[in-house]
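>>> Sharing a model that was predicted from the sequence below.
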Amino acid sequence: MATTFYQVDAFTAQAFAGNPAMVYRLEQWPSDARMQAIAAEHNLSETVFVGPDAELGLRIRWFTPAVEVDLCGHATLAAAQVLSEVYGLPLPLRFASLSGELRVAEDAQGRLQLDFPQQACAPFAVTPELQAALGQTVVEAVAGLNLLVRLESAAAVLACTPDMRAIRGWPQQGVIVTAEGDDCDFVSRYFAPQVGVDEDPVTGSAHCALMPFWQARLNKSQMFACQVSARGGELWCELKGERVLIAGQAVIVARGELLV
């Protein structure tokens, strides 16, 4: 396997913000166990591997320190930045993945734009246990792959301090908390102790559920979103049929070699 790796801050235009991902481009695929061990060693929310695929040419896989996941936005953005900037691959890029074919193109403003599948959600009961676990007043909730919870305000999203022990036992992959934004259309945060990530700094894939949720409430198909974690991130999103387009910027901040 290729030993060179790149660390990329995604959904930000400046270093040391956004969501960091480790990116490997592979000539051949190692074992799943080795990729999981490498991801655990880096200990970032995601390590992404891009290798050969018989049909599309490129396959992409994402690993948290604990498990492989089916879809990851910030690490896909990071991989596209490395493939374009370092390896000179032309856009658009096409990837085979566990979530079907994914594409990354350039939007009209020159940002990288992910083309991801929409994630459906159904109404979810707001229980005293849910409110207690989040420590905030819950306005409404829906559930799909993740539990998506609307809070009263952007300030409430910022102040949210979930009970990670309680969340870890829930059946969803993670919990998205969201509210209308003051300087953007909506804000969010994402907590996923179930997959080894207490809080993810910026979560592109969460917007596959957030966009249809907010489109139904704001009656807009194009929105500017902010993930208000400590590092913060910016996402320009568009709902287009059954797909969600998620654009952002990324900065390569480090390069290294795996020696074992």
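Happy to help now that I have it.

>>> going forward, measure contacts between C-alpha atoms and count neighbours the same way
Will do.

>>> and residue 153, what does it touch?
The neighbours of residue 153, taking CA atoms under 8 Å, 6 or more residues apart in numbering as the test, are 179-181.

>>> Helices along the chain, start to end?
In chain order, the chain shows helices spanning 32-42, 73-85, 128-134, 154-159, 164-168, 207-218, with DSSP state H as the criterion.

>>> and those as a markdown table, adding mean neighbour count and distance to residue 62?
What follows is the helices of the chain, written out as a markdown table (neighbours: other CA atoms under 10 Å; distance: least, CA to CA, whole Å):
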| stretch | mean neighbour count | distance to residue 62 |
| --- | --- | --- |
| helix 32-42 | 16 | 9 |
| helix 73-85 | 25 | 7 |
| helix 128-134 | 15 | 28 |
| helix 154-159 | 18 | 27 |
| helix 164-168 | 16 | 20 |
| helix 207-218 | 20 | 17 |
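
>>> nearest to residue 64, of these?
With distances scored as CA to CA, the stretch of those nearest to residue 64 is helix 32-42 (6.2 Å).

>>> Check which helices and strands the closest one sits against.
Applying 3 or more CA pairs under 8 Å, 6 or more residues apart in numbering; DSSP states H and E, we find helix 32-42 packed against strand 46-53, strand 57-63.

>>> Second structure for comparison follows:
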Amino acid sequence: MQIPIYQIDAFTNTLFGGNPAAVMPLERWLPDEVLQAIAAENNLSETAFFVPTHEREDADFHIRWFTPTAEVPLCGHATQAAAWVVFNKYEWPHVKVRFQSKSGLLSVLRRPDDSLELDFPNLAYEPCSTPELIKAAMPEAPDNAFFVPNDTNYMVVLDSENAVGAAAPDLQSLSLLGNQGLIITAKGDQCDFVSRYFAPGVGIDEDPVTGSIHSVLTPYWAQQTGNSSFTARQLSKRGCDLHCELRGDRVAISGHAVFFMEGSVQLP
């Protein structure tokens, strides 16, 4: 069995920037253990798989995302990458593609400048005490944090962009959080806010660009500032700039994507 595979650099207009994602269109679902094994073999932060949803009128494809070690409930950059494949390799006749997912219906709009705008849920967050595991991994973390129940992440807010950029959490300690990741954020110097994301418990030491965390960062910074539209930067080595907009119970997250390579996977 040969299955096509694509690799797309998401949230960037420069090759080797942003966050690389593998994308595999399928005719039907393979066993979960095979999907997980493929994602582990790809060894990227996420591999997106999607199949047509002929039985639904409100969605075009069903999408799932796997890190090298686990399936995740929501992923932004691999959704953008999957949409790029649909628009550019499927000769898709529409300006929007709709994905059904574990986090509900998601859509991606192809804008006139060829940027791709994700329509994602507005994720709720709850104040909490900073877990001791996070304090052990990053002693400069404040005593109070936030928990994102629908995306199994914690978020801590630091004093400055410099503090976010300089943070060096102990990844072995963070891995003990299991499937829970850590978002760190602060007000930006040259943009509205900055962030970084760590999830070593699911095989992602530091994610280059994480679209899904902007589903909580956007409403958080909207509450702090009273604004609804933001420029954001994720301060990883590959880095990226995103535009985010709060639209009621939805968040729009947009940026460009760049094609890197395509091939095929040979399965027995």
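Structure's in. What do you need? Note that this is a predicted model, so its numbers are computed, not measured.

>>> circling back: can the helices of structure 1 go into a markdown table with extra columns for distance to residue 22 of structure 1?
Output for these, formatted as a markdown table (distance: least, CA to CA, whole Å):
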| stretch | distance to residue 22 of structure 1 |
| --- | --- |
| helix 32-42 | 8 |
| helix 73-85 | 8 |
| helix 128-134 | 30 |
| helix 154-159 | 27 |
| helix 164-168 | 25 |
| helix 207-218 | 21 |
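
>>> Which one, of those helices, ends up nearest to residue 187 of structure 1?
Nearest of the helices of structure 1 (CA to CA): helix 154-159, 6.4 Å.

>>> Give me the subset of the contacts of residue 153 of structure 1 lying in strands.
For the contacts of residue 153 of structure 1, the ones inside strands are 179-180, with DSSP state E as the criterion.

>>> Can you list which of the contacts of residue 153 of structure 1 carry over to structure 2?
When these are mapped onto structure 2 through the alignment and contacts are counted by both residues aligned by TM-score structural alignment, their matches' CA atoms under 8 Å, the preserved ones are 179-181.

>>> of all the helices of structure 1, which lies closest to residue 10 of structure 1?
Comparison of the helices of structure 1 against residue 10 of structure 1 by CA to CA identifies helix 73-85 as nearest, at 5.5 Å.

>>> Give me the buried entries from the contacts of residue 153 of structure 1.
Listed as buried from the contacts of residue 153 of structure 1 are 179-181; burial here means 16 or more other CA atoms under 10 Å.

>>> if I look at residue 135 of structure 2, how far off is residue 213 of structure 2?
Note on residue 135 of structure 2: its distance to residue 213 of structure 2, by CA to CA, to the nearest Å, is 21 Å.

>>> picking that back up, the helices of structure 1: which one's closest to residue 55 of structure 1?
Closest approach to residue 55 of structure 1 among the helices of structure 1 is made by helix 73-85 (18.4 Å; CA to CA).

>>> Now that closest one on structure 2. Mean distance?
In the superposition with structure 2, the aligned residues lie an average of 0.5 Å away from helix 73-85 of structure 1, counting by mean CA distance after the TM-score superposition for structure 1.

>>> so that helix matches what in structure 2?
When helix 73-85 of structure 1 is aligned against structure 2 using TM-score structural alignment, it corresponds to residues 76-88.

>>> What is the distance between that stretch and the centre of its chain?
Here stretch 76-88 of structure 2 is found 12 Å from its chain centre; the criterion is CA atoms, centre = their mean, to the nearest Å.

>>> outside of it, which residues touch it?
Under the contact criterion CA under 8 Å, 6+ apart, stretch 76-88 of structure 2 has outside partners 6-11, 19, 21-23, 46-48, 50, 63, 65, 92-93, 97, 108, 116-118, 209-212, 257.

>>> if I look at the equivalent of residue 228 of structure 1 over in structure 2, how far off is residue 167 of structure 2?
In structure 2, the residue equivalent to residue 228 of structure 1 is residue 235, according to TM-score structural alignment. Distance of residue 235 of structure 2 to residue 167 of structure 2, computed by CA to CA: 10 Å.

>>> go on, residue 134 of structure 2?
In this view, residue 134 of structure 2 and residue 167 of structure 2 are 12 Å apart by CA to CA.
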